[in-house]
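Chemist: Requesting a structural model of the entry that follows:
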Amino acid sequence: MQTNSSETSQSTNLQYVHWFRHSAPYINAHRNKTFVIMFDGEAVQHENFQHIIHDIALLHSLGIRLILVHGARSQINQNLKTSGIQTPFHNHRRITTRESLSCVMNAVGSIRLQIEALLSMGLANSPMYGARIDVISGNFVTAKPYGIRDGIDFQLTGEVRTVDTDAIQRHLKNHNIVLLGPTGYSSTGEVFNLVAEEVATNTAILLKADKLIFLGKQQGLVNEFGQLQREIAPHQLDRQILQYQDSNPDIALQLRGAKNASLQGVHRVHLISYTYDGALLEELFTRDGAGTMMTDAHYEDVRTATIQDVGGLMNLLRPLEAEGILVYRSRERLESEIEQFSVIERDGMILACAALYPIPTSANEIKSAEIACVAVDPTYRKSNRGSQILHYLEDKAKSLGIQQLFVLTTRTAHWFVEHGFEAASVDDLPNARQALYNYQRNSLVFKKSL
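Modeler: Below you'll find the model as predicted:
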């Protein structure tokens, strides 16, 4: 038993070391970047929120500039119920009466104090020990009345007029965390009840934030097969917004904010779950993440090749085949295997390509596939397009139930290792692929578990 316990401990430690080493590129990439993180009132009440605070403190310690935006719907509802006050809704937006404003302010103030207290923890033997975080909140958001819509006066419900980005930037440069709530102030001194998702979205856009992160109840978006969508483009969100508009308006608000932010300069918007311990770290420091990322750049131009692409593929592959980097493929073979290829196209030009070949496997073999013909136009080899198309094929392989990927290469071993592949041998290949191995070419074999 002692030996087994020791081996288990060693295995756990090795997994941790492996994860920590592979998180280094993300740590370097995120340092001095600006992230806006939004979570609603239910998240604050959830048992996992203390872990979220620990992870936020860790992000701060890694040099990430953080603006936190909290909601308060559930707390406002509880205060109104306790006070015996009812506030109507129209189009899923609360009509804030003067009578109800004190309930709003009490809820928002209480949450702010709770978050500040959690970020001030410094008990020994806790994740917050020695963190020493200064949290700044204030009148950073200027609001205006939402006005009369469909003949209905929304009274003290407002919308964002502007955000004092200069003041926020000063506090971020001083290594402070900025905390915003769902309230804003007018030049006449009035307080308006705002939608927290809109505060977060406007703040991210005006600050030109590097990321906007929504912590919601669900893990992310799923496709028609119930599979988590790791990435989605903003123009694909309209159907999802309509889908959730009535069934779950909170998610619809987040998706609308994600679309607006993506189209207005925020390159990465993430939707993850506040109920999942470690979701924030997994989303930011692993390749696959823990939720859904919205981006206007990553997969937008990656698609399955068609017969019309054969000429462009030949132009891309022939120079590499002449150098012996890739195996020669005739035009006829390319045409017959065209459905295995994926390409990145811009303005009619094929910038990158790669192929995914499922490998026939027996009942006792792991379902596998081979990635081949990874090629990027020389002009674009520093543009990350090779990584884009590789990740695209990995997701395609997962959707096909592939559990293991192989690559055979003579020149680009280091590139595949950087993308998570590990050295293997010919004997590790499925029997059907071993039979076709070219010993004269003597390619190195690498594999990756999905």
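
Chemist: all contacts plus neighbour counts: C-alpha atoms, from now on.
Modeler: Will do.

Chemist: which strands and helices sit next to the helix or strand containing I27?
Modeler: Per DSSP states H and E: I27 is located in helix 2-30. Here helix 2-30 touches helix 279-285, going by 3 or more CA pairs under 8 Å, 6 or more residues apart in numbering; DSSP states H and E.

Chemist: which residues touch the helix it packs on?
Modeler: If you take CA atoms under 8 Å, 6 or more residues apart in numbering as the criterion, helix 279-285 is touched by 23, 26-27, 52, 55, 272-273, 289-291.

Chemist: Please state the offset of whatever helix or strand comes next after that helix from the chain centre?
Modeler: Heading C-terminal from helix 279-285, the first helix or strand you meet, by DSSP H and E, is strand 292-294. The chain centroid and the centroid of strand 292-294 are separated by 4 Å under CA atoms, centre = their mean, to the nearest Å.

Chemist: One more, please, to line up against the first structure:
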Amino acid sequence: MSAVFNFTFVPWFRSVAPYIHMHRGKTFVVAVAGEAIAAGKLPHIVQDLALIQSMGVKVVLVHGFRPQVNEQLKAKGHEARYSHGMRITDEVALDCAQEAAGQLRYEIEAAFSMGLPNTPMAGATVRVISGNFITARPVGVLDGVDFRHSGLVRKVDVAGIRRTLDHGAMVLLSPFGFSPTGEAFNLTMEEVATSVAVALQADKLVFLTEVPGIRMRATEAESEDNPIDTELPLAAAEQLLAQLPNPQQPTDTAFYLQHCVKACKAGVERSHIIPFSVDGALLLEVYVHDGIGTMVIDEKLEELREATADDVGGILQLIEPFERDGTLVKRDRTEIERDVGNYSIIEHDGVIFACAALYPYPEAKTGEMAALTVSPQSQGQGDGEKILKRVEQRARAMGLDSIFVLTTRTMHWFLKRGFVQVEPDWLPDARKRKYNWDRKSMVFVKKLS
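Modeler: Take a look at the predicted model:
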């Protein structure tokens, strides 16, 4: 095994570990569009879901079948009919939906049963259980349109699903529901997934779809250059929805977004829209900081706060690479534990991405900002400025007139933010006695107005 592989794999695996710990025991509802299966993505999606489950996540999988039903209808010479963004399910369409659901259930269960050597499924045992977990009611007649056998979710068998998940099985749901009289109704994958996520109070609702994510401004939705918003607060998502027309097609911006908003408003903290065209999209969204698609959240996940004793390990993990390459002076655990109250941190989803400490010298009315560190994963996103402002606020609250830093490599960053260089002799006497003349750190000062 090459040294280069070791060098890249070990740091990557360590960076993923906090997310593995964080998601263990959580419940995810994953909705896979029928288009993903039609595009041949099922084997890789199944492998990723099996891997996620093996790391302690409870998974409810809801599959769509829109293109599969349309294919069955076309084979029978019957036209697919839609209204209000829903299928009008007549007798022929109902038969086609039942055939498509049965075939897809067979394919999905077969995919989870594979265990070929040298594949991610080798040695995996994934029990997949489906059943009549959804009670449905008819859509009825809307604006003069009779939707026939199309339905809406009336009730979710929460106890039954939880029992199945607690026994280590994955729950598989088709977009079908049954009335108390035994009548079958064709549902939408999106509504089933949302209703189940809300009923379970799932930790995540994930739509694996044909769209890459959400662009913040509806007026720019057609622009290929407009970046995807990886994190969309619920209020902003609601505002965007209010500007959009009622969705009719899955590629319409509001089609999946409306369900993400509904779920978040009902207590599901995070809802995701991710593209099935990207191999490993599920893993990238769940185990990488910025993800691959759009996450709608009911509150800002990032927290800027003062550190506590529980944060010592995270601070050490953050600063250690910078100590190793000489950017920061080495600090041992005992020192950080002693001074942890001096540190301010930015925590995102349980992981510390930035920190800095403030050591006051009241007699000189100044303070040292030390160990300013931003994770490579979030550099360029303004975390350094946020930490600097927090340290400045703390310094002002202490009655200090200035803050200073000692650095050998990042002088330009400080110069751009209002610091000026001074000679080491400027340092307070107590700090000057600890100055390392061999390191030859430059001293920069910023006055606090």
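
Chemist: ok so, going back, any residues touching whichever helix or strand comes after the helix holding I27 of structure 1, and which ones?
Modeler: Later in the chain than helix 2-30 of structure 1, the nearest helix or strand by DSSP H and E is strand 34-39. With CA under 8 Å, 6+ apart as the test, strand 34-39 of structure 1 has contacts from 64-71, 196-197, 200, 203-204, 209-216, 274.

Chemist: Repeat that for stretch 390-409 of structure 1.
Modeler: When contacts are defined by CA under 8 Å, 6+ apart, stretch 390-409 of structure 1 is touched by residues 299, 302, 325, 342, 354-356, 358, 366-372, 374, 429, 443-450.

Chemist: ok, of those, which come out buried?
Modeler: By neighbour count, with 16 or more other CA atoms under 10 Å, the contacts of stretch 390-409 of structure 1 hold 299, 302, 325, 342, 354-356, 358, 366-372, 374, 429, 443-448 as buried.

Chemist: H272 of structure 2 -> structure 1?
Modeler: Mapped onto structure 1 by TM-score structural alignment, H272 of structure 2 lines up with H270.

Chemist: In a helix, that match, correct?
Modeler: No: if the criterion is DSSP: H, G, I helix; E, B strand; the rest coil, then H270 of structure 1 is strand and not within a helix.

Chemist: which residues in the stretch 151-300 of structure 2 form helices?
Modeler: 158-166, 189-200, 234-243, 253-265, 281-287 (DSSP state H, counting those that start in this stretch).

Chemist: compared with structure 1, how much does the longest one deviate?
Modeler: If I follow you right, that is helix 253-265 of structure 2. Here the mean offset of helix 253-265 of structure 2 against structure 1 after fitting is 1.2 Å, by mean CA distance after the TM-score superposition for structure 1.

Chemist: chain center to that helix, what's the gap?
Modeler: Distance of helix 253-265 of structure 2 from the chain centroid (CA atoms, centre = their mean) equals 15 Å.

Chemist: what's stretch 45-64 of structure 1 in contact with?
Modeler: Applying CA under 8 Å, 6+ apart, the contact partners of stretch 45-64 of structure 1 are 27, 30-35, 43, 66, 118-119, 127-128, 131, 133, 177, 274-278, 280-281.

Chemist: filter the residues you listed to the buried ones?
Modeler: By neighbour count, with 16+ other CA under 10 Å, these hold 27, 30, 32, 34-35, 43, 66, 119, 127-128, 131, 133, 177, 274-278, 280-281 as buried.

Chemist: circling back: touching, the match of H272 of structure 2 and G291? I think so.
Modeler: Yes: here H270 of structure 1 reaches G291: they are 7.1 Å apart, a contact under CA atoms under 8 Å.

Chemist: what does T201 of structure 1 align to in structure 2?
Modeler: Alignment note: T201 of structure 1 maps to T194 in structure 2; criterion TM-score structural alignment.
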